[in-house]
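1. Give me coordinates for this.
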Amino acid sequence: MNQSEAKSAYKLEDQIGFRLRLANQKHLELFGAHMPDVTPTQFAILARLSQDGSLSQNLLGRRVGMDAATTKGVVDRLRSKGWVQSEPSKTDLRRLEISLTPQGTQFAKDAIASAQIVSEQTTKNLSPRETERLLALLGKL
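-> This next block holds a predicted model:
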């Protein structure tokens, strides 16, 4: 295939990155409409703490797929909102344990309910089987 043929064979709208970006834009628009008080990264921290309970800041970051610096910044912002608290680990004083406050527990509960609606709206044009398949395929990336 020569360079001219390669250029004509490439269609932006058929590229995975392009499609992922459009899907993400749609999802973020819905997320923002339903949860204006929290960012997706803040929500991820709150949801993980709601599911797992108290976690070290390091483990929390790994469980939500964030690097240490990003996790610290997100935790600091959530602490300033009164939704999380931190205390030194009882077993390793170098470690900070992060947990939800009572206010954060209630906010997370409400946000998780909203997130379920966002997920449903994001995938409303897919059948349940297609949604399951999409999630499985994305998990492989």
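2. from here on, contacts and neighbour counts on C-alpha atoms
-> OK.
3. Wait, residue 58 touches residue 68, no?
-> Yes - with contacts counted by CA atoms under 8 Å, residue 58 reaches residue 68, the gap being 6.5 Å.
4. okay, those two: which has more neighbours?
-> Each of residue 58 and residue 68 had its neighbours counted (other CA atoms under 10 Å), and the higher figure belongs to residue 58 (18 against 15).
5. Is the more buried one within a helix or a strand, and which one?
-> Assigning secondary structure by DSSP states H and E places residue 58 in helix 57-64.
6. packing partners for that helix?
-> With contacts taken as 3 or more CA pairs under 8 Å, 6 or more residues apart in numbering; DSSP states H and E, helix 57-64 sits against helix 40-52, helix 68-80, strand 96-100.
7. number of nearby residues for residue 139?
-> There are 8 residues near residue 139, going by other CA under 10 Å.
8. Also this sequence, please, to line up against the first:
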Amino acid sequence: MEDISLEQILYNKPGFLIRRLQQIGITVFLEETAEFDTTPVQYGALAAIRAYPNIDQLRLAQAIGFDRNTISGVVERLEAKGLVCRSTGTDRRTKLLSLTPEGAALLEQMYPGTERAQARILKGLTEAEKATFIKMLQRVVEANNEISRVPVSSPKRDI
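-> Predicted coordinates for the structure are as follows:
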């Protein structure tokens, strides 16, 4: 391996490039939404709760690809910020999640910044390349969803 360059070993590998793009994506998201003190995971949870009012925590975790323990902490932080409220479902153990008016307003206020972040992440691509890249990412993610530690599943199928 003496004559193999770092480009051959690392810099042109999908795993490395995906990790770097995720690092860049988080940085850009946080820059564009800094005034709201909300992480990408919190934003995703809020967006899913908005899309599926009264979703339970397990289905929320499945909808955005996070394990139960992680989503539990996310929901606790969102509730502490007054952005989400929990109510008891028909099964007393099930907690249903909904946005508070403050949570809905925050999503609305953050949206322009999240759109700017998405545009910045894809900087360097033409509009046609952006559409192709997104479709390709979707195909790769869908093809590998089931091997993920937490496969994503749409609440629409389950609720």
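9. Give me the common contacts of residue 58 and residue 68 of structure 1.
-> Any residue near both residue 58 of structure 1 and residue 68 by CA atoms under 8 Å, 6 or more residues apart in numbering counts here, and not one turns up.
10. distance of residue 39 of structure 2 from residue 70 of structure 2?
-> Here the distance between residue 39 of structure 2 and residue 70 of structure 2 works out to 13 Å (CA to CA, to the nearest Å).
11. Same question for residue 32 of structure 2.
-> 24 Å.
12. the more surrounded of these two?
-> residue 32 (19 against 11).
13. these two touch, right, that one and residue 113?
-> Yes - judged on CA under 8 Å, residue 32 of structure 2 makes contact with residue 113 at a distance of 5.0 Å.
14. ok, and which of the helices and strands packed on helix 57-64 of structure 1 has the densest surroundings?
-> The highest average neighbour count among the helices and strands packed on helix 57-64 of structure 1, using mean count of other CA atoms under 10 Å, belongs to strand 96-100 at a mean of 23.
15. Could you report the neighbour count for residue 13 of structure 2?
-> Residue 13 of structure 2 has 11 neighbours, counted by other CA under 10 Å.
16. And it, what's its match in structure 1?
-> The equivalent of residue 13 of structure 2 in structure 1 is residue 15 (alignment by TM-score structural alignment).
17. could you list every residue that touches residue 75 of structure 2?
-> Counting by CA under 8 Å, 6+ apart, residue 75 of structure 2 has contacts 45, 84.
18. try 7 Å this time
-> Counting by CA atoms under 7 Å, 6 or more residues apart in numbering, residue 75 of structure 2 makes contact with nothing.
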